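>>> predicted model, plus sequence, below.
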Amino acid sequence: MNLALWIVAGLLALVCLAGSGKMFVPKEKMAGMGGAATRWVEDFSPLSLKAIGAVELLAAAGLILPAVLGIAPVLVPLAATGLVLLFAGALTMRLRRGERATIAGDLIYLALALFLAWGRFGPEAFTG
């Protein structure tokens, strides 16, 4: 189980690291890059997109670094819980916009973050 949690943490960290590009890519360019899947950026200000990107960057670091370094590993399930909230918000936003065709990724990431938070808070709290 511990290996599965590490794999999920690594996968989510990579997803968040890729998503943190919102801090550097202009809003107009992001809206046109991925077709319908990226039209959601039109609902947010550039500052909001930078904040979302910063949260994703912090989540990527929080999912891996505390456990690897052995410094405050309780931050890992807290970061996973934060991602649960982030992906729940993304899912809500997509449903509100009527983008039901693009919610599969958000649902998968939400489930992975829930699994990681449950595993790291509960039965596999870095015991091996």
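In hand now; what should we look at?
>>> from here on, just use CA atoms for contacts and neighbour counts.
Will do.
>>> state the distance from Gly34 to Leu49.
16 Å (Cα to Cα, to the nearest Å).
>>> which one of those two is surrounded by more residues?
Leu49 (22 against 10; other Cα atoms under 10 Å).
>>> grab the nearest non-local neighbour of Arg97.
Once flanking residues are discounted, Arg97 sits nearest to Trp40: 7.9 Å by Cα to Cα, 6 or more residues apart in numbering.
>>> try this one next to it:
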Amino acid sequence: MNTALWIVAGLLAAVALAGGLTKALLPKEKLGAKAGGEWLADASAGFVRGLGVLEILAAAGLILPAVLDIAPVLVPVTAVAWILLMIGAMITHLRYPGGAKFAAVNSIYLLLAAFLAWGRFVLEPFA
């Protein structure tokens, strides 16, 4: 179970890092031109960059506390925060035409984060 939880944490961290770097570094207009970027028309550039920074911090919070053995309880706490972020992403995507497929992907990330939170809080907490 420990191995599965590490794999899920690594996968979610990679997703968070990729999404965060994209939102933090690319211009809002370029992001909005991609599929699923319709919501960016209603968001400020500062909001998008802030969201990117949050995702980068989530990537760090899913891995570093356990690897460095400094407050490893932050791993499942970050997973819960990721769940909340994915709920917001799903609601946002569903407001736009064609957003259901992006909301479905977000729901998969939500389920993985729920598994990680449950696994690290209940099944295999860090000692």
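Here it is on my side, so go on. All of these numbers come straight from a predicted model, not from anything done at the bench.
>>> re earlier: residue contacts, the residue nearest to Arg97 of structure 1?
Applying Cα atoms under 8 Å, 6 or more residues apart in numbering to Trp40 of structure 1 gives the contacts Ala31, Met93, Arg94, Arg97.
>>> in structure 2, which spans are helices?
Secondary structure of structure 2 (DSSP state H): helices at 2-25, 28-32, 45-68, 74-94, 100-118.
>>> just so I know, which of those lies nearest Ala127 of structure 2?
helix 45-68 (10.2 Å; Cα to Cα).
>>> for the closest one, packing partners?
Using 3 or more Cα pairs under 8 Å, 6 or more residues apart in numbering; DSSP states H and E as the contact test, the elements touching helix 45-68 of structure 2 are helix 2-25, helix 74-94.
>>> so for Ala43 of structure 2, which of these sits nearest?
helix 74-94 (10.8 Å).
>>> ok, the contacts of Trp40 of structure 1 in structure 2: which stay?
Compared against structure 2 with both residues aligned by TM-score structural alignment, their matches' Cα atoms under 8 Å, the contacts of Trp40 of structure 1 retain Ala31, Met93, Arg94, Arg97.
>>> so which of those wins on neighbours?
Arg94 (19 neighbours).
>>> residue contacts, it?
Trp40, Arg100, Thr102, Ile103.
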